[in-house]
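Chemist: Can you look at this prediction? I've put the sequence above it.
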Amino acid sequence: MTVHRFLGALGALVITLALATTGVASAQDGPDQQTPLGPISAADKDLLIKVKQASLWEGPVGEEAQTRSQNKRVREVGLQIAADHRKLDELLATLASKMKVPLPATVNPTQQTWIDELRGLNGKAFDTAFANRLRSAHGQGFGEVAKVRMGTRNQSIRDFAQATNNIVAKHMTMLESTGLVTQAGMSDPVPAGGMPGMAGDPALASARSGLLGGGGSTLLSIGLIVLIGATVTVTLLRLTKPRREAD
């Protein structure tokens, strides 16, 4: 293979990677849905669904802190989190109704593991798990809600995302004020089983997809990049390999 042919093949692979990853992202986004408040994207709808699921577990565990915690500050934070989620739920219900987006009545499986874990704890163990579980979840959610706010073309969704992140930022600050948040609470959230060292939980890899997105396009990109790398390596070795002199 000549150098020119090699570069041509490499360019074709790069184009294939770009088209493939763009195609996957577009398929995930899907067409906009028309609503009385304007068009909304798949990411916009997913925001409403995921915020509802967050309220379904954060509100109840905030209330449970009143009986399970031995720490006055943790009880105060839990009470405020529960109250804020009730207000956020009212705003969410109104918006989802107008946009005709059905909201879930149950948490997702990972969130259920957190509820079960916290309901099995009392006193100091509850306080530590509560502060770190909620700080971790709020930290991830903050970035993902901000991403939707930045990309949405719907003003109502933008306003809701802004209001949501104001509450999330407030909750993160309050959780940190307990003095119980460790590096685990600053890491990505994972299913129960790894407290207090959540960052070392073996389920971490499966939880990386995040609050609002999936990992399909990322995996495809990695696979294609590996393919390109292997092709480049083999081809360069062939091009640079010394030719044997004819006998």
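Modeler: Looks like it arrived, so ask away. Residues are numbered from 1 along each chain as shown.
Chemist: Please count neighbours and contacts with C-alpha atoms only from this point.
Modeler: Will do.
Chemist: so how far is residue 90 from residue 169?
Modeler: Noted for residue 169: a distance of 19 Å to residue 90, by CA to CA, to the nearest Å.
Chemist: higher neighbour count, the two?
Modeler: With other CA atoms under 10 Å as the criterion, residue 169 and residue 90 differ in neighbour count, and residue 169 comes out ahead with 14 against 10.
Chemist: since we're on residue 34, how many residues are nearby?
Modeler: For residue 34, which is what you asked about, the neighbour count (other CA under 10 Å) is 12.
Chemist: okay, pairing it with this:
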Amino acid sequence: MAFLRRGSRPSSGTPFRGTNLVGNLEVSRGVVTVGLVLGLAGTIAALVIPVQLFGEARRNDQLSSQVTAMNGQTTPVGFVDDGEGVQIKDSGPLTAVDRDFVRRVMLAGLWEVPAGTKAKSAGTTDAVKTAGEHMVAGHQALNLSVQTTAQILGIDKMPKEANPDQKNWLAQIMSAPPEKFDRTFVQLARSAHGMIFDVLAFTRTGTKNSRIRALADQADEIVRDHMKVLENTGLWNS
């Protein structure tokens, strides 16, 4: 059989109705090329997406490891386990660390409100009086949030009085003579606020409960405000 030249007719005289062979070949080649590209793209996507997901999962696992072993610790300093394990709540899992945090925030208010009240009346400078006002207002607001959070989440065993260390700090402030009051108040209050930062960071980073996270955010804002007004007195490092 003879090959037909481009544009020729078959010997029977019937018009050749087929499309251009070279054109067909080029189109077919193009289709194959597109198919290969799409297939290659699909293969790459199939390889890349799992890698990305694996990378994300690995980052999450690393973050989780950092949270549960912050500074080489699995719990914050001074943590007291209530033995009630993890409780499932509408706002997320509630751990013993979460509950301990709520109780600690309540404890802080039990001594800082009276200490701030004393500073408002006994402070010898406006800066010290202002610091006392901020401590009272901040912890009164925080106490309400703590009580609400504890009630909603069913956290019991809430403290009713300050712990021994806090009672000691409060006793020093209450008994300080006028010439030593400002410095005693500022240094003890600032030191106590500094201790809570690690607990705040540990709890805020590790909790999976939205209500605990909100309380930690509020507490962090208030603690930073108290640190600022205490440092504005200029007595914290003297």
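Modeler: Perfect, I can see it now. Note that the coordinates shown come from a computational prediction; the quantities given were computed from them, not determined experimentally.
Chemist: tm score of chain vs chain?
Modeler: Here the TM-score of the superposed chains, computed with TM-score structural alignment, normalised by the length of structure 2 as the reference length, equals 0.63; 162 aligned residues with a CA RMSD of 2.4 Å.
Chemist: Show me where structure 2 has its strands.
Modeler: Counting by DSSP state E, residue ranges of the strands within structure 2 are 87-89, 92-94.
Chemist: Residue 212 of structure 2 is nearest to which of those?
Modeler: Taking CA to CA as the measure, these were each checked against residue 212 of structure 2, and strand 92-94 came out nearest at 8.3 Å.
Chemist: matching residues in structure 1 for the closest one?
Modeler: When structure 1 is aligned by TM-score structural alignment, the counterpart of strand 92-94 of structure 2 is residues 38-40.
Chemist: rewinding a little: give me whichever of the strands of structure 2 is most buried.
Modeler: Highest mean neighbour count among the strands of structure 2 (mean count of other CA atoms under 10 Å): strand 92-94, with a mean of 17.
Chemist: Please list the residues outside the match of strand 92-94 of structure 2 that contact it.
Modeler: Stretch 38-40 of structure 1 is contacted by residues 32-34, 152-154 when judged by CA atoms under 8 Å, 6 or more residues apart in numbering.
Chemist: Now do the same contact list for the closest residue in space to residue 156 of structure 1 that isn't next to it in sequence.
Modeler: Here the nearest residue to residue 156 of structure 1 in space, its sequence neighbours aside, is residue 37; by CA to CA, 6 or more residues apart in numbering that works out to 7.1 Å. Residue 37 of structure 1 makes contact with 98-99, 154, 156, according to CA under 8 Å, 6+ apart.
Chemist: Narrow the residues you listed to the ones also in contact in structure 2, please.
Modeler: Using both residues aligned by TM-score structural alignment, their matches' CA atoms under 8 Å as the contact test, the members of these still in contact in structure 2 are 154, 156.
Chemist: picking that back up, return the closest of the contacts of stretch 38-40 of structure 1 with respect to residue 47 of structure 1.
Modeler: Ranked by distance to residue 47 of structure 1 (CA to CA), the contacts of stretch 38-40 of structure 1 are led by residue 152 at 10.5 Å.
Chemist: nearest residue to the residue nearest in space to the middle of structure 2 other than its sequence neighbours?
Modeler: The residue at the geometric middle of structure 2, judged as the C-alpha nearest the mean C-alpha position with CA atoms, centre = their mean, is residue 205 (4.1 Å). In space, and not counting its chain neighbours, residue 205 of structure 2 is closest to residue 67: 6.5 Å by CA to CA, 6+ apart.
Chemist: and the gap between the one you found and residue 207 of structure 2?
Modeler: When distances are taken as CA to CA, residue 67 of structure 2 and residue 207 of structure 2 turn out to be 9 Å apart.
Chemist: now do residue 196 of structure 2
Modeler: 16 Å.
Chemist: Over to residue 158 of structure 2?
Modeler: Residue 158 of structure 2 sits 19 Å away from residue 207 of structure 2, going by CA to CA.
Chemist: More neighbours: which of these two?
Modeler: Applying other CA under 10 Å to residue 158 of structure 2 and residue 207 shows that residue 207 carries more neighbours, namely 19 against 16.
Chemist: Now which residue in structure 1 aligns to the more buried one?
Modeler: With TM-score structural alignment as the criterion, residue 207 of structure 2 lines up with residue 152 in structure 1.
Chemist: Would you mind finding the match for residue 113 of structure 2 in structure 1?
Modeler: With TM-score structural alignment as the matching criterion, the partner of residue 113 of structure 2 in structure 1 is residue 59.
Chemist: Now its match: closest residue in space, sequence neighbours ignored.
Modeler: Nearest in space to residue 59 of structure 1, with sequence neighbours left out and distances taken as CA to CA, 6+ apart, is residue 82 at 4.1 Å.
Chemist: What count of nearby residues applies to residue 113 of structure 1?
Modeler: Taking other CA under 10 Å as the criterion, the count of residues near residue 113 of structure 1 is 16.
Chemist: gap between the counterpart of it in structure 2 and residue 175 of structure 2?
Modeler: Taking TM-score structural alignment, the alignment pairs residue 113 of structure 1 with residue 168 from structure 2. In this structure, residue 168 of structure 2 and residue 175 of structure 2 are 11 Å apart, going by CA to CA.
Chemist: Residue 187 of structure 2 too?
Modeler: According to CA to CA, residue 187 of structure 2 and residue 175 of structure 2 sit 15 Å apart.
Chemist: For these two, indicate the residue with more neighbours.
Modeler: Under the neighbour definition other CA under 10 Å, residue 187 of structure 2 and residue 175 were set side by side, and residue 187 has more, 18 against 11.
Chemist: Translate that one into the numbering of structure 1.
Modeler: In structure 1, residue 187 of structure 2 lines up with residue 132, judged by TM-score structural alignment.
Chemist: Thank you kindly, that will do.
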